[in-house]
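Trainee: Sequence first, predicted model second:
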Amino acid sequence: MTALPLTLQPRPAEPVDPSVDHAILAIVSGASTAATCTTDLAAGPWDFDTRPGYGPGSSMGDVIPTGAPRQGELPAEYREASEAELHARITAAKEVLGDRVVVLGHFYQREEVVTHADYVGDSFQLANAALEHPHAEAIVFSGVHFMAETADLLSRPEQAVILPNLAAGCSMADMASIDDVEECWEQLADLYGPLEVPDADGLVPVIPVTYMNSSAAIKGFVGRHGGIVCTSSNARTVLEWAFARGRRVLFFPDQHLGRNTAKAMGVPLEQMSMWNPRKPLGGSSAADLADARVILWHGFCSVHRRFTVEQIERARAEHPGVRVIVHPECPMAVVDAADEAGSTDYIRKAIAAATEPTTFAIGTEINLVQRLAAQFPQHEIFCLDPVVCPCSTMYRIHPGYLAWVLERLVAGEVVNRITVPADVAEPARLALERMLAAKP
């Protein structure tokens, strides 16, 4: 009797826990041999609310501005509640509130918050999602401060935009203060002449462009001076819009997105000047600024600056055939070494579109990477940075704060409302409208 050949079935992959919280707790308890940038991440963010700073995991070089919003004390019942209890309380409050509230969750939020979001996306996608619910009384934005400001700019005046933790700021957005940008504008006017007077070709000396990751005050500045807002997904279209109207672009606050986008458009590096607000003429010479097509603000994202060429080389050595995708906020050398670069939404869509099992090494925030690994188990998906270090300010939004703001709404009280002053809101909306009108 001939034996039938034995067919070996591949062992199913272990399910991936999408929770970065659980990963950090496992590291701190010794149950995991992985590394985290700080064990303080295992503590509740309320332990740090009274201290100035961006919170555990932030770069030592990220100095928070004086007067940055602080969060008041979270009641003990939320600080002491278990994960399961908070989940139940949030679910119950949302059921009571119904269509009166919309909860938005950024891609970089912890899984325990995202699971309660009505919409998940990047900052601009979420601001647009808020527009789809004009009759909701409240928009709870689980993100950071500039995102809640943008939602307030685009929502109806009677709608309350709520940020669960006021201490959830953004170090990159804070790197371009309104005072520093206005001082830069004055110095450029001294160099180029009147900045809003076109030349014989109809081009003004410089067009200001701000990344969505900036304060409402900066967006308002841009709107007043003929400029425009961009996102990481439409930066090229926006720069094309700006070059059609000006000799050069002043791009802030993220130097890397500006440099990577302009380089991909064919702008030589020699025609890109840096502007450090701590130095006269931003640290560049008058001749360099005269020749510049792009003036890059000296800002960056601390999360995306963690990614390195060495990490990519290690991923390729350990995973032959790996597909490396990074965010354009990464340094130029990292973007050049990767296979692809794109926004958070680009990364998500690229993985979703892969028809064959693929190994992906991703250079962006760990919460999104971990969630994608859980959502697409047919692929091997890992973060380029082996150290578990989430965005420190996104991590300030904890389910305890979400439960608190929702239960206060149930009780008829609005807490942590974000409101942009009218004199800032009007020009800021103009800058956003220009972006919406700019089509590829």
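Mentor: Great, that's in hand.

Trainee: can we go C-alpha only for contacts and neighbour counts from here?
Mentor: Noted.

Trainee: show me the contacts for the residue nearest to Ala176 when sequence neighbours are not counted.
Mentor: Distances taken as CA to CA, 6 or more residues apart in numbering put Pro253 closest to Ala176, at 5.5 Å, once the chain neighbours are dropped. Residues near Pro253 by CA atoms under 8 Å, 6 or more residues apart in numbering: 172-173, 175-176, 210-211, 213-214, 296-300.

Trainee: before we go on, here's another structure to hold up against the first:
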Amino acid sequence: MTAISPAAAALHSRVASFIPAIEWPVFSGDIDAILRLKLERNAVILAHNYQTPEIFHCVADIVGDSLALARKAMDVEADVIVLAGVHFMAESAKLLNPGKIVLIPDMGAGCSLADSITPDDIRLMRQRHPGIPVVTYVNTSAAVKAESDICCTSGNAKAVVESLGVPRVIMLPDEYLAQNIANQTDVEIIAWKGHCEVHERFTPGDIRELRAAHPGIIVLAHPECPPEVVAEADFAGSTAAMSDYVGQEKPARVVLMTECSMSDNVAIEHPEVEFIRPCNLCPHMKRITLANIRAALEGMRHPVTIDPAVAVRARLAVERMLAV
């Protein structure tokens, strides 16, 4: 049986409610190696809320939703950033840290939203709606951001839209996020037809079944869910907002209509709350593992590069968002 170091044993206490002690040796070797390699490489790991608990709670240095990662990446003093998330997040980290090495452990960790739109699509939308500013969700490639006026996340989309002081905006690429924001503002929003493959699968019927099976349950929905799902929920917000809601309100029983690992990570922080989990897995997020984080640090694998001309324009759109 593989010996477990004191450091790995101590980390297991953080996730013991989700990873039994008998299974911990499967993870501990990679964890020890990652901790050592971070010191050797002067590296930090940024992990999105959808990462699994052994990554999120045991090797990550900075965790959060896409907005939090974008903001905190600007203050990173390490030489190397490993992005435990999907490719557009790694590009965002590179945009804000052009002098640092940014690694993504698996180049196949993509995003259905990012794949739903191209720079040519934005140029055509501008031709169709001349003079209308383009607000682009961060779940997009750097090349798409470069064609945009400003970026947004699910957490700041309303503030970004209203900050422009115009009656109409184009908001890309998530149709449901755009519709949900349109329901909260007087600004007219022209939407694209992109959807998140995780959140688009939730239905109002799912919520009604949950309420019937678990009376009194509090339902939190991500704004990438269809508007009729958001309307059925008790609260809608970004992953950070959902986590904050649980911490502040302490509901006896809650369900998060989002990616599966989100519930696991929040539950670890709030063991007094009962979590019901009819979640959907993101196949892209689940491509990131301890093993390929370790391999990324060992071989400096999959450095993120962005064409300098694209990077200048994309960085401007992200920086405008961060200034809101």
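Mentor: The structure has been received and is ready for your questions. All values derive from a computational prediction rather than experimental measurement.

Trainee: can I get the contacts of Pro253 of the first structure in CSV with secondary structure and neighbour count?
Mentor: As requested, the contacts of Pro253 of the first structure are exported to CSV (DSSP: H, G, I helix; E, B strand; the rest coil; neighbours: other CA atoms under 10 Å):
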residue, secondary structure, neighbour count
Met172, helix, 20
Ala173, helix, 24
Met175, coil, 24
Ala176, coil, 23
Thr210, strand, 30
Tyr211, strand, 22
Asn213, coil, 28
Ser214, coil, 27
Leu296, strand, 24
Trp297, strand, 25
His298, coil, 20
Gly299, coil, 23
Phe300, coil, 21
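
Trainee: Just give me the closest of those to Val103 of the first structure.
Mentor: Asn213 (20.0 Å; CA to CA).

Trainee: Kindly provide the distance from the closest one to Val102 of the first structure.
Mentor: From Asn213 of the first structure across to Val102 of the first structure, the span is 22 Å (CA to CA, to the nearest Å).

Trainee: what's the answer for Arg434 of the first structure, then?
Mentor: 26 Å.

Trainee: Which one of the two is surrounded by more residues?
Mentor: Each of Arg434 of the first structure and Val102 has its neighbours counted (other CA atoms under 10 Å); Val102 has more, 22 against 18.

Trainee: What's the match for that one in the second structure?
Mentor: Under the alignment (TM-score structural alignment), Val102 of the first structure pairs with Val44 of the second structure.

Trainee: Next: Glu137 of the first structure.
Mentor: Checking TM-score structural alignment: Glu137 of the first structure goes with Asp79.

Trainee: residues contacting that match?
Mentor: 41-43, 100-101.

Trainee: quick one on the thing from earlier: the match of Val102 of the first structure is in what secondary structure piece?
Mentor: strand 43-48 (DSSP states H and E).

Trainee: what's the answer for Leu409 of the first structure, then?
Mentor: Per DSSP H and E: helix 399-410 holds Leu409 of the first structure.

Trainee: Can you give the contact residues for that helix?
Mentor: Contacts of helix 399-410 of the first structure (CA under 8 Å, 6+ apart): 74, 78-79, 81, 83, 86-87, 89-90, 93-94, 96-97, 112-113, 142, 162, 164-165, 414-416.

Trainee: now the residues you listed: which count as buried?
Mentor: Neighbour counting over the contacts of helix 399-410 of the first structure (16 or more other CA atoms under 10 Å) leaves 74, 78-79, 86-87, 89-90, 93-94, 97, 112-113, 142, 162, 164-165, 414-416 as the buried ones.

Trainee: quick revisit: separation between the residue nearest to Ala176 of the first structure and Arg259 of the first structure?
Mentor: 12 Å.

Trainee: Overlap of the contact sets of those two?
Mentor: Joint contacts of Pro253 of the first structure and Arg259 (CA under 8 Å, 6+ apart) are Leu296.

Trainee: for the stretch 251-400 of the first structure, what spans make up the strands?
Mentor: 272-275, 294-297, 323-326, 340-341, 359-363, 380-383, 387-388 (DSSP state E, counting those that start in this stretch).

Trainee: tell me which strands and helices the first one is in contact with?
Mentor: The helices and strands touching strand 272-275 of the first structure, judged by 3 or more CA pairs under 8 Å, 6 or more residues apart in numbering; DSSP states H and E, are strand 294-297.

Trainee: The strand it packs on aligns to what range in the second structure?
Mentor: Strand 294-297 of the first structure covers residues 189-192 of the second structure once aligned (TM-score structural alignment).

Trainee: what's near enough to touch Arg224 of the first structure?
Mentor: 427-428.

Trainee: now Val309 of the first structure
Mentor: Per CA under 8 Å, 6+ apart, neighbours of Val309 of the first structure: 333-334, 337.

Trainee: switch the cut-off to 10 Å
Mentor: For Val309 of the first structure, the contact set (CA atoms under 10 Å, 6 or more residues apart in numbering) comprises 315, 331-338, 384.

Trainee: In the second structure, what sits opposite it in the alignment?
Mentor: By TM-score structural alignment, Val309 of the first structure lines up with Pro204.

Trainee: Same question for Lys219 of the first structure.
Mentor: Lys219 of the first structure maps onto Lys145 in the second structure, by TM-score structural alignment.

Trainee: average gap between the host helix or strand of its match and the first structure?
Mentor: Under the criterion of DSSP H and E, Lys145 of the second structure resides in helix 142-146. Comparing helix 142-146 of the second structure with its match in the first structure after superposition yields a mean distance of 0.8 Å (mean CA distance after the TM-score superposition for the first structure).

Trainee: Report the distance from that helix to the chain centre.
Mentor: 18 Å (CA atoms, centre = their mean, to the nearest Å).

Trainee: List the contacts of whichever helix or strand comes after it.
Mentor: Per DSSP H and E, the first helix or strand lying C-terminal to helix 142-146 of the second structure is strand 150-152. Around strand 150-152 of the second structure, the neighbours that count as contacts under CA under 10 Å, 6+ apart are 66-67, 133-140, 145, 157-161, 164, 171-172, 314-322, 324.
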